[in-house]
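# Fold the following, please.
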Amino acid sequence: MNERIQTQLNKQPKTWIFQVISVLIVVILIGWSSTAVNFKGVTAGGMGVASSIVKGIFNPDTQLLFNFTNQGVPYLLLETVCIAFLGTIVGAILAIPIAFLSATNLVPKPIALIGRVLIMAIRTIPTFVYGLMFIRVTGPGPFAGLLTMSVASIGMVSKMYIESIEDLDTKILESFEASGCTTFQKIKYGILPQLMPDFASTIIYRFDMNLRDATVLGLVGAGGIGAPLIFAMNAYKWNQVGAILAGLIILVLIVEWISSKIRVKLARG
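Just a heads-up that it's a prediction; the model follows:
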């Protein structure tokens, strides 16, 4: 028995040369990339600013943190959540027809190719650029952030939708058709029960991403808490920066906990 095992092991291809070459290539690439790192900008003044940032984060401005007016952290966080949530919902709805028209198991390949090219084009443009474009159209404010989140969500959500649609169990649909079910009944009882858990999980995951992107969009004036954050940083008000970051951390933890619970429930049915 041991001889047979040894014989099989000897027949295995010798991959150590390939592994060694791969490691050497990675090491060379890391060394080459490190030549672009410049430490000249790290001065004593920079270290002082970094120290002030850390102190401000650990000593947040409690008045700003617990200010419930439209200038306080709670209101700005709520605005950020609303932008991310509505943007995700609108983007998820718009992605449905694009995904169905891009699924090769439902439409001819030329039509599916056009849909996939459209999705690729949407995904190519960064969210930050969408924000700058919509601010020029609608002016600064939450509505620009909502439109940005909606369009930016279409690319990723459509791609995930397509994977779910192409993984449909067609045998179930064939059994419904053999039973004499109508098209509406096949969609209601054969397609939607298979797609809804994956669709819901995709929407929740995208909402997590949009919540973080909405914070960055505020830096360009698209509403949310990003604008007060950059103003506080430019004014070197690190206590206010600490208050805003503390609110963001708490918000992200709460949203992550809720979304994890929902995803577990969807996975377990």
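# When you work out contacts or count neighbours from here on, use the C-alpha atoms and nothing else.
Will do.
# Verify the stated contact: residue 119 with residue 159.
Yes: using Cα atoms under 8 Å, residue 119 is in contact with residue 159, at 7.5 Å.
# one more to put side by side:
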Amino acid sequence: MTLGYLTRAFTETIEDLDSEKIQALQAVGANYFQCVFCGVLPEVATTLTSWILYMIENNLRDATLVGILTGTGIGFLFNYYFKSFQYDAAGLIVLLIAILVILLELTSTRIRRAIA
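Modelled structure (predicted):
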């Protein structure tokens, strides 16, 4: 799901790009790679990075849910402790997952600000 979703998001982001800058680069003799690296990438880098970070966050949440439901992945420990009636340990696992999600969100916000 991630690869297909990101491919579609990247394609739409690049298609929505204003072509005037690329046409200006072509008018002064820039080749294809110069147009891509000097015209396209600087314009879409922030958006593409945001999409990648969003999918990482989404995959973490999905992995937690899959682990809870199937007994593998990140949610395995929660599932184990919850079914063993060790609610203090299960609560700690939930807290750790929440902290991990918050740290990932803070990191992605800092990366987005640094690129913008």
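# counterpart of whichever strand or helix holds residue 82 of structure 1 in structure 2, which residues?
Secondary structure assignment for residue 82 of structure 1, by DSSP states H and E: helix 73-102. Per the alignment by TM-score structural alignment, helix 73-102 of structure 1 matches no residues in structure 2.
# Check the alignment and tell me where residue 242 of structure 1 lands in structure 2.
Aligned partner of residue 242 of structure 1 by TM-score structural alignment: residue 91.
# what separates the closest residue to its match other than its chain neighbours from residue 9 of structure 2, distance-wise?
Nearest non-adjacent residue to residue 91 of structure 2, counting by Cα to Cα, 6 or more residues apart in numbering: residue 78, 7.9 Å away. As judged by Cα to Cα, to the nearest Å, residue 78 of structure 2 and residue 9 of structure 2 stand 33 Å apart.
# Neighbour count for these two, which is higher?
More neighbours surround residue 78 than the other of residue 78 of structure 2 and residue 9, with 23 against 16 (other Cα atoms under 10 Å).
# Let me see the contact set for the equivalent of the more buried one over in structure 1.
Residue pairing (TM-score structural alignment): residue 78 of structure 2 is matched to residue 229 of structure 1. With contact taken as Cα atoms under 8 Å, 6 or more residues apart in numbering, residue 229 of structure 1 is in contact with 219, 240, 241, 244.
# now for these, which pair is the farthest apart?
Spanning the widest gap among the contacts of residue 229 of structure 1 are 219 and 240, at 15.6 Å by Cα to Cα.
# Just give me the residue closest to the centre of structure 2.
Note on structure 2: the residue nearest the mean C-alpha position is residue 53, at 2.3 Å, using Cα atoms, centre = their mean.
# Which position in structure 1 pairs with that one?
In structure 1, residue 53 of structure 2 lands on residue 204 (TM-score structural alignment).
# just residue 64 of structure 2 next, same as before
That one, residue 64 of structure 2, aligns with residue 215 by TM-score structural alignment.
# Let me know whether its match touches residue 222 as I believe.
No: applying Cα under 8 Å, one finds residue 215 of structure 1 not in contact with residue 222, separated by 9.2 Å.
# what about those two, which has more around it?
Each of residue 215 of structure 1 and residue 222 has its neighbours counted (other Cα under 10 Å); residue 222 has more, 31 against 25.
# From residue 133 of structure 1, how far out is the more buried one?
10 Å.
# now swap in residue 22 of structure 1 and tell me
Residue 22 of structure 1 is 43 Å from residue 133 of structure 1, by Cα to Cα.
# Same check on residue 182 of structure 1?
In this view, residue 182 of structure 1 and residue 133 of structure 1 are 45 Å apart by Cα to Cα.
# So those two - more neighbours on which side?
Legend: neighbour count by other Cα under 10 Å for residue 182 of structure 1 and residue 133, higher for residue 133 (14 against 11).
# show me what contacts the more buried one?
For residue 133 of structure 1, the contact set (Cα under 8 Å, 6+ apart) is empty.
# What residues in structure 2 pair up with the helix or strand where it lies?
Per DSSP H and E, residue 133 of structure 1 falls inside helix 127-138. Following TM-score structural alignment, helix 127-138 of structure 1 has no partner segment in structure 2.
# immediately after that helix, which helix or strand?
Criterion used, DSSP H and E; the element after helix 127-138 of structure 1 is helix 142-166.
# mean deviation of the very next helix or strand once past that next one from structure 2?
With elements assigned by DSSP H and E, the helix or strand that comes after helix 142-166 of structure 1 is helix 170-178. Taken over the aligned residues, the distance from helix 170-178 of structure 1 to structure 2 averages 1.2 Å (mean Cα distance after the TM-score superposition for structure 1).
# what span of structure 2 lines up against helix 170-178 of structure 1?
Helix 170-178 of structure 1 lines up with residues 19-27 of structure 2 when matched by TM-score structural alignment.
# same for the helix or strand in which residue 96 of structure 2 is found, what does it pack against?
Using DSSP H and E, residue 96 of structure 2 maps to helix 87-115. Counting contacts by 3 or more Cα pairs under 8 Å, 6 or more residues apart in numbering; DSSP states H and E, helix 87-115 of structure 2 is packed against helix 41-70, helix 76-83.
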